[in-house]
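Q: for reference, the sequence and a predicted model appear below.
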Amino acid sequence: MSSLLMKIEPRGQVGSNKVKQLRKDNILPAVIYKKGDEPKAVQVSEMEFNRVYRVAGTTTVINLELEGKKHPVIVKEVQRHPYKNQILHVDFQELNMDETIKVSVPIVLLNRDNIRLQPSVLTQMLDEVEVECLPNNIPNAVEYDVADMTFDTPVHVKDLDIVNDKNITVLTELDSLVCTLSEPAREVEEEAVEGEEGLEAGEAEDTEETE
């Protein structure tokens, strides 16, 4: 998997007021975490972060360039304002490229708008799977084509191609349900109403005959 480059700087400002000033200057406070090391307080241009994060997400290795050295990381967490469209803080996890890592990989259902069996309702129960692998083997996403799904063939984790990848261990239960395809509820309700109306009509006829 290819990696991206992001330029960052050490952060000396750690108080809440100083962090607020950073955000006003369109600079994001961040921390680099690494197993066995003290966390590093850093900062990154909001524009620079968005440029890279838009491509990398949480599954692509990013090389952070800090004081002339490169640190391979993934984005571990992005803290956002509860109601403003604003990033408040970023956590990076530094990687040992020779050690496996546990990550959550998003599930992407392909051809959602081209399902051959219509009318139908596609329901996705699982949005991601947890895997363990070397950093360079982390997939951007787990894809599954739902174009040929039927009502009686729900998709489980064991049906995903990633299960057969020898470089990746899937940690999510293989019997976990990913998605199902069902008939629209409205049609079922209409059939039930029609059945009730037919029953009522039949009862009315029986009553008239009795009288």
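A: Received, thanks. All of these numbers come straight from a predicted model, not from anything done at the bench.

Q: okay, CA-based contacts and neighbour counts for the rest of this
A: OK.

Q: now D161: how far from I168?
A: Counting by C-alpha to C-alpha, to the nearest Å, the separation of D161 from I168 is 11 Å.

Q: another one to put next to it:
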Amino acid sequence: MSSEKIVAEVRTEFGKGAARRIRRADKVPAVVYTHGEQPRHLTLPGHDTMMALKHGGANALVELDIEGELQLALTKQVQVDPIKRFLEHVDFIAVKRGEKVTVDVPVHLNGEAAKETLVVTENATVSLEAEATHIPEWIEVSIEGAEAGTLIYASDLVLPKGSELLTDPETLIVNVTQQQSEEALEADLESAEDEAGIEREESDEAAAEGDDAGE
């Protein structure tokens, strides 16, 4: 994973009012956490930061230029406005080249399973240990032609060189089952409703058919 360079400013103002002023200037408040040191509060350019996170994925690696000092940092938490979708705040962890880090990496399915099957992703991420500069954006899993009954476990995943699986190897990642017909789904629903004592209201069509039959 390559890092993208972002020019950062040291932040001296804090609180909600200061954060609002930073965002109005199309910038993003951020914090870099370093083991054994005080957190560094920064202001980042909004567009550059958004693009870096978009390109790097969930574990984006950036190179922060903090007043001429370069610091590699791994994205740990991103807060996004739920409506306007702008960045509200970003937390980073300072890392070094060659340093091993623990990350959660998304699983991407590739291909199409056999006809009349249902593909269920039981776990959408796996935990890995990898070098900070070689974190995979995702782990690809092929389900091309997979038949009903196919089970893919964490131990089946092909990891990039240098990555070590931390998730339990027996964790189920993908479950390919037989797709149920509409008739079978309807029967299961009716059975569940009967057990729960739920009575269905008769539809207008069914009522009309009943009236016609009685004439």
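A: Looks like it arrived, so ask away. What you see is a predicted model; the values in this text were computed from it and never measured.

Q: can you give me the TM-score here?
A: The TM-score (TM-score structural alignment, normalised by the length of structure 1) is 0.81; 188 aligned residues with a C-alpha RMSD of 2.0 Å.

Q: hang on, the earlier thing: please say which of D161 and I168 of structure 1 ends up with more neighbours.
A: The neighbour comparison of D161 of structure 1 against I168 (other C-alpha atoms under 10 Å) goes to I168, with 17 against 11.

Q: residue in structure 2 paired with that one?
A: When structure 2 is aligned by TM-score structural alignment, I168 of structure 1 is paired with S163.

Q: contacts only, for that match.
A: By C-alpha atoms under 8 Å, 6 or more residues apart in numbering, the contact list for S163 of structure 2 reads 128-131, 135.

Q: show me where structure 1 has its strands.
A: For structure 1, applying DSSP state E gives strands covering 4-7, 9-10, 27-33, 40-45, 62-66, 69-80, 87-94, 101-110, 121-124, 128-133, 142-145, 155-156, 169-170, 177-182.

Q: map L122 of structure 1 onto structure 2.
A: Applying TM-score structural alignment, one finds that L122 of structure 1 aligns to V119 in structure 2.

Q: my bad, E143 of structure 1
A: Per TM-score structural alignment, E143 of structure 1 is aligned with E140.

Q: do you know how far the residue lying closest to its match once chain neighbours are set aside is from S127 of structure 2?
A: In space, and not counting its chain neighbours, E140 of structure 2 is closest to H108: 4.9 Å by C-alpha to C-alpha, 6 or more residues apart in numbering. If you measure H108 of structure 2 against S127 of structure 2 using C-alpha to C-alpha, the figure is 14 Å.

Q: on that earlier part again, reformat the strands of structure 1 as a markdown table; add mean neighbour count.
A: Below are the strands of structure 1 laid out as a markdown table (neighbours: other C-alpha atoms under 10 Å):
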| stretch | mean neighbour count |
| --- | --- |
| strand 4-7 | 16 |
| strand 9-10 | 16 |
| strand 27-33 | 22 |
| strand 40-45 | 20 |
| strand 62-66 | 19 |
| strand 69-80 | 16 |
| strand 87-94 | 20 |
| strand 101-110 | 17 |
| strand 121-124 | 15 |
| strand 128-133 | 18 |
| strand 142-145 | 16 |
| strand 155-156 | 18 |
| strand 169-170 | 18 |
| strand 177-182 | 19 |
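
Q: would CSV of those strands with distance to E190 of structure 1 be doable?
A: Formatted as CSV, the strands of structure 1 follow (distance: least, C-alpha to C-alpha, whole Å):
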stretch, distance to E190 of structure 1
strand 4-7, 54
strand 9-10, 63
strand 27-33, 54
strand 40-45, 56
strand 62-66, 53
strand 69-80, 44
strand 87-94, 47
strand 101-110, 30
strand 121-124, 16
strand 128-133, 35
strand 142-145, 31
strand 155-156, 28
strand 169-170, 42
strand 177-182, 16
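
Q: so what does the lengthiest helix in structure 1 touch, helix or strand wise?
A: If you go by DSSP state H, structure 1 has its longest helix at helix 185-210. Contacting helix 185-210 of structure 1 under the criterion 3 or more C-alpha pairs under 8 Å, 6 or more residues apart in numbering; DSSP states H and E is no other helix or strand.

Q: run the chain-centre distance for it.
A: Centroid separation between helix 185-210 of structure 1 and its chain, computed with C-alpha atoms, centre = their mean, to the nearest Å, is 46 Å.

Q: equivalent analysis for stretch 56-66 of structure 1, please.
A: Centroid separation between stretch 56-66 of structure 1 and its chain, computed with C-alpha atoms, centre = their mean, is 17 Å.

Q: before we move on, what about stretch 73-80 of structure 1?
A: Stretch 73-80 of structure 1 sits 13 Å away from the centroid of its parent chain (C-alpha atoms, centre = their mean).

Q: compute the number of surrounding residues for L174 of structure 1.
A: Neighbour count of L174 of structure 1, defined by other C-alpha under 10 Å: 15.

Q: and it, how close does it get to R186 of structure 1?
A: For L174 of structure 1, the distance to R186 of structure 1 - C-alpha to C-alpha - is 32 Å.

Q: cool, and H81 of structure 1?
A: 38 Å.

Q: ok, N140 of structure 1 next?
A: 37 Å.

Q: and what of E203 of structure 1?
A: Taking C-alpha to C-alpha, one finds E203 of structure 1 at 26 Å from R186 of structure 1.

Q: more crowded one of these two?
A: Legend: neighbour count by other C-alpha under 10 Å for E203 of structure 1 and R186, higher for E203 (12 against 9).

Q: that one corresponds to which position in structure 2?
A: For E203 of structure 1, there is no aligned position in structure 2, judged by TM-score structural alignment.
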